[in-house]
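In: missing the sequence, but the structure's below:
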């Protein structure tokens, strides 16, 4: 029985119920009417009331279902014209759809640049993945100096140009490296996941608050993973070639009696092709120690910018246990185009999780472009 038929049946039974109720009042007020007739009418009213209740329940359930279907078919972004507000609303709908395990509407896919043609996988839309990689809230300090790309099966040349004369490379270390390892870098796919807990309050709250909460957590997760693999003193199995400090990466160490002199010697040890664009990545604690030693009561050093003190721009990273000096254009992070989103549940706490699965790699394209500064008693690589 469809909704229209239910409405007609409900009206028919309702009219009969009203008529019987009126008859009961009329006959109960007539002393000449046998009481049995009144009782029969009351029994009939009870039967009609039960029929009415059954029909009403069916009617209300079917009407609510059709209303939900209608609401789901309405464009989620209807009436939103401002581009940024439309993207925020679309991203909020993406996160809510993932958490409630419902399909993403076509208008949301259109705004976010959905790349999933098969419909069988939950690929993160292009707009969202681009913002996560290129507009981070919590920054990996290397993002300002390293190369970042978003390509599948990426292969790149180690150097950006060649000459017909194959001995044009002036740096002998680079020439040896190219001869030993080839002139092309092939990026792999290392899988990792970022889990974002989302409370029901956040999920039901404003679009802006939901998007900000999820985006900041995802951006922080990506940045944390990038820093972890790039500065790992003891890399995880399979991630050895992603760390500046790994013996498999093989970056040359330069020793000095203290870190200041080690950094100066490392800069000088770089070939001029890399020295001109070199930067120093080090901890703020190491830099503070250097300033304290150099100052020796002179406040001038405390006011001087780090570049003037050390001769090259300085980037602070707490994970850089030994200063890394080099041309960071040859540090290259690549994310696979595919990022998959899904939902999960923390069985220990019962909290719902938005889950992002990503694949990436970090390659030191030329180890000759880098040096690691160590104190004199530290072993060299």
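Out: Noted; the coordinates are in hand. Quick caveat, the model's predicted, so the values are computed rather than measured.

In: For the rest of this, base every contact and every neighbour count on C-alpha atoms.
Out: OK.

In: Next, residue 342: secondary structure please.
Out: Classification of residue 342 by DSSP: H, G, I helix; E, B strand; the rest coil places it in strand.

In: how near is it to residue 181?
Out: Separation of residue 342 from residue 181 (CA to CA, to the nearest Å): 39 Å.

In: Skipping adjacent residues, who's closest to the residue nearest to the spatial centre of the chain in space?
Out: The chain has residue 218 as the residue nearest its centroid, 3.2 Å off, counting by CA atoms, centre = their mean. Residue nearest to residue 218 in three dimensions, not counting chain neighbours: residue 194, with 6.5 Å by CA to CA, 6 or more residues apart in numbering.

In: Next one for the comparison:
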């Protein structure tokens, strides 16, 4: 017994409504194959002169029936797929993520992807990342506060100076050279410090020195998981900032305009103290510091120089190899491969400042075709008191 077409369609919709999306796909594939088979048979019968009209009509009826079944199931499939997609997208809303860390990862991933395709960030993402820009004024390319804080204060690849130097993020920063005042304004314990302040003034004004960090992003990473995308970009940006910080602070041939940032530049003119070997040079340099600075002294030096000191002091004994650097040299040590000569002193007077306005943008490496996520930042490193530092050198033999 044949069903009326309307009744059959309603029955099929009822049957399809109880199926899963996967089952509907399977049903579409099955009926589609049957429909294709009937269409092929009908084409063959149409050109077969021995075929009767009843056979052709039967195939036409079968084709119409299968086509209607296919359309009903496809309609239900498309509706269910759209509903599930909408539900998935709603569940993926950053606001619905309970874990704060995961919410930031999702927002960072959106920031990177939006930057790479030139799409403005949503207000939702800006709120999660604590945006410090006003999109209405074209500030949407500014790096949001949460991202900036992560780069400056939670580095994946660390600049050893971040453990001992001062780091801030302020625009047009100006600070006093000394962090305390005495009733007798003319009293400063260290005569070198007194002379320095008299010659250069008692405040430090930070400038803006532009640099860029380029992060290559492959399509695989860009279209991959949010966690991996964020980790890849953050790691590269953090490494770029750390490399720039170390480069300017220990440059032996600073770029024009960046001379004041380096401990080794003639403009900084930090006092050099010598010794017959590296161990004695460091000891002499620390001893040469005024006691106000010596109490908080740290040593920035290459690990290879420290290893040579251990070898010199051990004299065949293995005891010193297990000792901490502070036990050997008397003061905490930070190993920096760029420190060609050890720098000793109170590193709170080494001050790095980033301008608030970090920019994000995209570029393309025309040589490789790789897309680049670009960070533009402005940095300044001020040695607030040169007299708080010494450079240890091995005396040359006359």
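Out: Noted; the coordinates are in hand. Computed from a prediction, not measured in an experiment: that's the story for all the values here.

In: And the TM-score between them?
Out: In this superposition the chains share a TM-score of 0.79, using TM-score structural alignment, normalised by the length of structure 1; 314 aligned residues with a CA RMSD of 2.2 Å.

In: rewinding a little: which of residue 342 and residue 181 of structure 1 has more residues huddled nearby?
Out: Higher neighbour count among residue 342 of structure 1 and residue 181: residue 342, with 19 against 10, using other CA atoms under 10 Å.

In: Quick one: map the more buried one onto structure 2.
Out: In structure 2, residue 342 of structure 1 lines up with residue 361, judged by TM-score structural alignment.

In: can you check residue 153 of structure 1 too?
Out: Under TM-score structural alignment, residue 153 of structure 1 pairs with residue 172 in structure 2.

In: which residue packs closest to that match, ignoring adjacent ones?
Out: Spatial nearest neighbour of residue 172 of structure 2, excluding adjacent residues (CA to CA, 6+ apart): residue 206 at 6.3 Å.

In: Next, count neighbours for the one you found.
Out: Residue 206 of structure 2, neighbours per other CA under 10 Å, totals 21.

In: circling back to that earlier point, relative to residue 186 of structure 1, how far out is the residue nearest to the centre of structure 1?
Out: In terms of CA to CA, residue 218 of structure 1 sits 26 Å off from residue 186 of structure 1.

In: Give the other helices and strands that the longest helix seen in structure 1 contacts.
Out: If you go by DSSP state H, structure 1 has its longest helix at helix 35-73. The criterion is 3 or more CA pairs under 8 Å, 6 or more residues apart in numbering; DSSP states H and E, and the helices and strands that helix 35-73 of structure 1 contacts are helix 3-28.

In: before we move on, the earlier item: and the residue nearest to residue 172 of structure 2, what's its match in structure 1?
Out: So residue 206 of structure 2 corresponds to residue 187, using TM-score structural alignment.

In: you'd agree its match is up against residue 155?
Out: Yes: at 6.3 Å, residue 187 of structure 1 and residue 155 qualify as touching, with contact defined as CA atoms under 8 Å.

In: measure residue 343 of structure 2 to residue 79 of structure 2 for me?
Out: 70 Å.

In: Who are the contact partners of residue 15 of structure 2?
Out: Contact partners of residue 15 of structure 2, counting by CA atoms under 8 Å, 6 or more residues apart in numbering, are absent.

In: do the same with residue 384 of structure 2
Out: Residue 384 of structure 2 neighbours (CA under 8 Å, 6+ apart): 177, 204, 349-351.

In: which residue lines up with it in structure 1?
Out: So residue 384 of structure 2 corresponds to residue 365, using TM-score structural alignment.

In: I'd assumed residue 282 was in contact with residue 326 of structure 1.
Out: No: taking contacts as CA under 8 Å, residue 326 of structure 1 lies outside contact range of residue 282: 11.8 Å.

In: And those two? Which one has more around it.
Out: Neighbour count, other CA under 10 Å: between residue 326 of structure 1 and residue 282, residue 326 has more, with 26 against 22.

In: tell me what the strand or helix carrying the residue nearest to the centre of structure 1 is packed against?
Out: Using DSSP states H and E, residue 218 of structure 1 sits within helix 207-230. On a contact count with 3+ CA pairs under 8 Å, 6+ apart, helix 207-230 of structure 1 meets helix 83-99, helix 126-134, strand 190-197, helix 200-204, strand 352-364.

In: for the ones you listed, which one ends up most surrounded?
Out: strand 352-364 (a mean of 21; mean count of other CA atoms under 10 Å).

In: Mean distance between the helix or strand following that strand and structure 2 after superposition?
Out: Toward the C-terminal end, the helix or strand that comes next after strand 352-364 of structure 1 (DSSP H and E) is strand 370-375. For strand 370-375 of structure 1, the mean deviation from structure 2 after alignment is 0.4 Å (mean CA distance after the TM-score superposition for structure 1).

In: what's in contact with strand 370-375 of structure 1?
Out: The list of residues contacting strand 370-375 of structure 1 from outside it, by CA under 8 Å, 6+ apart, reads 251-259, 262-263, 266-267, 269-270, 322-327.

In: Try it again at 6 Å.
Out: For strand 370-375 of structure 1, the surrounding residues in contact (CA atoms under 6 Å, 6 or more residues apart in numbering) are 252-259, 262-263, 266, 323-326.

In: so that strand versus strand 352-364, what angle?
Out: Between strand 370-375 of structure 1 and strand 352-364, the angle comes out at 90 degrees (axes from the mean of the first three to the mean of the last three CA atoms, to 10 degrees).

In: Now do residue 343 of structure 2 against residue 391 of structure 2, distance only.
Out: From residue 343 of structure 2 across to residue 391 of structure 2, the span is 5 Å (CA to CA).

In: host element of residue 111 of structure 1?
Out: helix 106-112.

In: residues in structure 2 matched by that helix, start to end?
Out: Helix 106-112 of structure 1 corresponds to residues 123-129 of structure 2 when matched by TM-score structural alignment.

In: After superposing, tell me the mean distance of the matching stretch to structure 1.
Out: Looks like 0.6 Å for stretch 123-129 of structure 2 (mean CA distance after the TM-score superposition for structure 1).

In: buried stuff in that stretch?
Out: 125-126, 128-129 (16 or more other CA atoms under 10 Å).

In: Enumerate the positions of stretch 149-168 of structure 2 that are buried.
Out: Buried-residue list, stretch 149-168 of structure 2, by 16+ other CA under 10 Å: 151-152, 155-162, 164-167.
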